[in-house]
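Enquirer: Got a predicted model here, sequence first, then my questions.
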Amino acid sequence: MWQMRMLLKLSSVHVSVDCMSTPSLSPGLLQLLWFVRIVEAGSFAEAARRAGVTTSAMSKALARFEQKHGVRLLHRTTHALSLTDEGDRLLSQGRHLLDSLAQIETSLAELGTQSAVGRVRVTAPTAFARTCIMPELPAFLHAHPEINIEIQLGDEMADLATRGIDLAIRSGSLVGLPGHISRKLYSFPWVACATPEYLQSHGVPETPADLAGHTQIGFRNKGTGQIDNWRFVSPIDGKTIRYVPRSKHVFDDAETAWSIIRAGFGIGWAPAWLGLDDLRRGHVVEVLKDWRIAEEPLSAVRLEKRHTPARTQIVMDFLATLPSTWKI
């Protein structure tokens, strides 16, 4: 039984505690619990079998208890055990202690179940939430009616503690976030792209320098107020190239920017997940693929805590099941 296994571990380890710590269970109390299990099993051999120890170890543990306290708890014969008066008095107290341990185990189990119920607050980039999370969310909520979801849309790194956020979905580097833990969910490429019709009319760029002859569609980052640079890696020397787009059309909403790319008004640079269906169906095609930057990680960030509620873990596992590859 679990109590006996726990006792075996505790009896073999001496834990040092300071004066401000909760007192540990003494060896004498541990041996008292062994005594109760011997009585309940009806023999040393059966008690030892249930605990997964030898009969000798069980017998010696009880003998040490009796010797230390100067009492005899059991009359031992070849075929039977019987309680002494002292053993009879201690048995009820020992059973009370075991009952208390069992109640604690039940309470812990209930707490574990309850932690899988309740609200989980998630913050995620607006376009990612709408494009990748929301299409899959109804099926998840049907499968987990005990979980309540609150999704806050935004690209800034929120103060998770102040806003009561359980998980933040963020891309790129997460260095410099003390007190937080991140779990990589998947990675994705950024792609330069346009419609086949646009490229047929204006030509296909072969290097980033060729982009100067094309209509460019830019994205203004709400956090910085600046139009995002496009990034490439030279297939010749591996050097990173930051390209400053000369954008004819600029949007501060990623989905809106994609809709203009999709409508054939120019070349844009975007995360592949934003238009995955269009890219896979050929409605939009990638250009400068040989110059594509390394894939960027997308992670779930949470506050560093000793215990993560089961409901938060369930939601995090759900997010990790979203498409993990972005092959186009």
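Expert: Good, I have the coordinates. Numbers count the residues shown, from 1 in each chain.
Enquirer: From here on, just use CA atoms for contacts and neighbour counts.
Expert: Will do.
Enquirer: R311 belongs to a helix, doesn't it?
Expert: Yes: R311: assigned to a helix according to DSSP: H, G, I helix; E, B strand; the rest coil.
Enquirer: part of a helix, is D277?
Expert: Yes: counting by three-state DSSP, one finds D277 located in a helix.
Enquirer: Distance-wise, check it relative to V204.
Expert: Taken as C-alpha to C-alpha, to the nearest Å, the spacing of D277 relative to V204 amounts to 22 Å.
Enquirer: Those two: who's more crowded?
Expert: V204 (17 against 13; other C-alpha atoms under 10 Å).
Enquirer: Assign that one to helix, strand or coil.
Expert: V204 is classified as coil under three-state DSSP.
Enquirer: wait, D253 sits on G218?
Expert: No: D253 is not in contact with G218 according to C-alpha atoms under 8 Å; the separation is 10.1 Å.
Enquirer: Which of these two has more residues huddled nearby?
Expert: Summary of the neighbour comparison: D253 and G218, criterion other C-alpha under 10 Å, with G218 having more neighbours (28 against 14).
Enquirer: residue contacts, that one?
Expert: By C-alpha atoms under 8 Å, 6 or more residues apart in numbering, G218 lies in contact with 227-228, 245-251, 257, 268-269.
Enquirer: quick check, nearest of those to P27?
Expert: For these, the closest approach to P27 (C-alpha to C-alpha) belongs to D228, at 65.8 Å.
Enquirer: so how far is R246 from the closest one?
Expert: For D228, the distance to R246 under the criterion C-alpha to C-alpha works out to 11 Å.
Enquirer: Check A109 too.
Expert: Counting by C-alpha to C-alpha, the separation of A109 from R246 is 60 Å.
Enquirer: For the two, indicate the residue with more neighbours.
Expert: Taking other C-alpha under 10 Å, A109 and R246 do not tie; R246 has more neighbours (16 against 11).
Enquirer: ok, the more buried one touching Q216?
Expert: Yes: contact criterion C-alpha under 8 Å: R246 and Q216 qualify, at 6.4 Å.
Enquirer: take a look at this one as well, against the first:
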Amino acid sequence: MDKLRAMQVFVRIVEANSFTKAAETLGLPRAALTATIKNLEAYLGTTLLQRTTRRLALTPDGADYHAQCVQILEAVEASERTFRGPAAAKPRGTLRIDLPEALGRHAVLPHLAGFADAWPELALTLSFSDRVVDLTQEGIDCALRVGELQDSSLVGRQIGSMRFATCASPAYLARHGTPQTIDALRAHQGITHFSGRTGRPFDWDFVVDGKLVKLSVNGRVAVNNADANVACALQGLGITQAALYQVRGHLERGELVALLEHTPPAPMPVSLLYPQGRMAAPKLRVFAQWVTELLAREPDLRLNNIS
């Protein structure tokens, strides 16, 4: 058995989450991939993949072996690039990226043409979601995520810091008055932003004398989408906390009014996530550099921004 080839086949099946799709990309019959995995599992003496009619899933041994295979294959690729010359280091192939819905649409997508023009041999597959994505199972190379990262086998690198604003429309404030303190917010209508994954509402938070103060939101309107959150505030349905990059234009045009600016919401980290060992790949390396520089140019998203 060609162990290196078996590793490549195994990793490709995991990335594609399908024997059929992996066979198509490798230009091999599906039966050949099935036989390779069967022989590999017999050689290792363990089950790597659990197969059902609907999906594939890594076993615990399979997940460990996959992580090691990725590192080994990346090391082999890096070694070969040393001898193949500059052409081998050019980004090519398909880069699969998962982006938060609002951040992806408003902060990344408007600039994507520049990245695509810089690397014409690179194909881009973008998904936009706020759910927890299994990069390994779904064959995604990297993801941008907002908030504190959960423990995982992925590598997480903070590349930005998202700032927020508490705000409301002039029409809402004319009807209900302008709150001057955090406690005064309790008597107001707040637009609740809840998690589409868990259904739980997000608390509002404020930094007071260097300490974090949380507030549960009361209101008649609840949404699970950042753009809908801002749209509701523009219609005068209540006070909201929203990402500053989303509402800055509305604030400058007077369509929204910033509140309690002396106690701003706490910023949230923006991180780039990717499987261990992947950063050696030229396609991921150039994207990581580009998106890091992109956020650094945005005053409301740059890392360690001081207002």
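Expert: In hand now; what should we look at? Quantities reported herein were computed from a predicted structural model and do not represent experimental measurements.
Enquirer: ok, how many other residues are close to the corresponding residue of structure 2 for Q216 of structure 1?
Expert: For Q216 of structure 1, the aligned position in structure 2 is G190, judged by TM-score structural alignment. By the other C-alpha under 10 Å criterion, the neighbourhood of G190 of structure 2 contains 23 residues.
Enquirer: before we move on, what about L7 of structure 1?
Expert: For L7 of structure 1, which is what you asked about, the neighbour count (other C-alpha under 10 Å) is 19.
Enquirer: Assign it to helix, strand or coil.
Expert: Taking three-state DSSP as the rule, one finds L7 of structure 1 in the helix state.
Enquirer: pretty sure it contacts L29?
Expert: No: between L7 of structure 1 and L29 no contact is recorded; they are 9.8 Å apart, counting by C-alpha under 8 Å.
Enquirer: Show me what D253 of structure 1 aligns to in structure 2.
Expert: Counting by TM-score structural alignment, D253 of structure 1 lines up with N225 in structure 2.
Enquirer: Same question for R89 of structure 1.
Expert: With TM-score structural alignment as the criterion, R89 of structure 1 lines up with no residue in structure 2 and falls in a gap.
Enquirer: gap between R89 of structure 1 and V39 of structure 1?
Expert: Note on R89 of structure 1: its distance to V39 of structure 1, by C-alpha to C-alpha, is 13 Å.
Enquirer: cool, S182 of structure 1 as well?
Expert: Relative to V39 of structure 1, S182 of structure 1 is positioned 51 Å away (C-alpha to C-alpha).
Enquirer: and if you look at D85 of structure 1?
Expert: According to C-alpha to C-alpha, D85 of structure 1 and V39 of structure 1 sit 14 Å apart.
Enquirer: More neighbours: these two, which one.
Expert: Between D85 of structure 1 and V39, V39 has the larger neighbour count (other C-alpha under 10 Å), namely 17 against 13.
Enquirer: Tell me the helix or strand right after the host helix or strand of the more buried one.
Expert: In the assignment (DSSP states H and E), V39 of structure 1 maps to helix 27-41. Counting by DSSP H and E, the next helix or strand C-terminal to helix 27-41 of structure 1 is helix 44-51.
Enquirer: against structure 2, where does that next one fall?
Expert: Taken onto structure 2 by TM-score structural alignment, helix 44-51 of structure 1 occupies no residues there; it is unmatched.
Enquirer: W290 of structure 2 in helix, strand or coil?
Expert: Following three-state DSSP, W290 of structure 2 is assigned to helix.
Enquirer: I'd say it and F115 touch.
Expert: Yes: checked against C-alpha under 8 Å, the pair W290 of structure 2 and F115 is within contact range at 7.3 Å.
Enquirer: where's the aligned partner of L137 of structure 1 in structure 2 relative to E74 of structure 2, distance?
Expert: Counting by TM-score structural alignment, L137 of structure 1 lines up with L112 in structure 2. Counting by C-alpha to C-alpha, the gap between L112 of structure 2 and E74 of structure 2 amounts to 27 Å.
Enquirer: ok, those two, which is more surrounded?
Expert: Using other C-alpha under 10 Å, the more surrounded residue of L112 of structure 2 and E74 is E74, with 18 against 13.
Enquirer: In contact with the more buried one, which residues?
Expert: Taking C-alpha under 8 Å, 6+ apart as the criterion, E74 of structure 2 is in contact with 277-278, 280-281.
Enquirer: Buried only: go through these for me.
Expert: For the contacts of E74 of structure 2, a burial check counting by 16 or more other C-alpha atoms under 10 Å picks out 277-278, 281.
Enquirer: Serialize the residues you listed to TSV and add fields for distance to L56 of structure 2.
Expert: Compiled in TSV, the buried ones among the contacts of E74 of structure 2 are given as follows (distance: C-alpha to C-alpha, whole Å):
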residue	distance to L56 of structure 2
G277	22
R278	22
A281	25
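Enquirer: Of those, which is the nearest to T25 of structure 2?
Expert: Set against T25 of structure 2, the nearest of these by C-alpha to C-alpha is A281 (18.1 Å).
Enquirer: corresponding residue for that closest one in structure 1?
Expert: Aligning on TM-score structural alignment places A281 of structure 2 opposite P309 in structure 1.
Enquirer: again, but for T136 of structure 2
Expert: With the correspondence set by TM-score structural alignment, T136 of structure 2 lines up against A161 in structure 1.
Enquirer: all helices of the stretch 201-307 of structure 2, in order?
Expert: 226-234, 244-252, 282-296 (DSSP state H, counting those that start in this stretch).
Enquirer: Now do the first one and helix 244-252, the angle between them.
Expert: For helix 226-234 of structure 2 against helix 244-252, the angle by axes from the mean of the first three to the mean of the last three C-alpha atoms, to 10 degrees is 20 degrees.
Enquirer: how big's the offset between helix 226-234 of structure 2 and structure 1?
Expert: Once fitted to structure 1, helix 226-234 of structure 2 is off its aligned match by 1.1 Å on average (mean C-alpha distance after the TM-score superposition for structure 1).
Enquirer: roughly how far is that helix from the heart of the chain?
Expert: 21 Å (C-alpha atoms, centre = their mean, to the nearest Å).
Enquirer: Since that was my last question, I'll sign off now.
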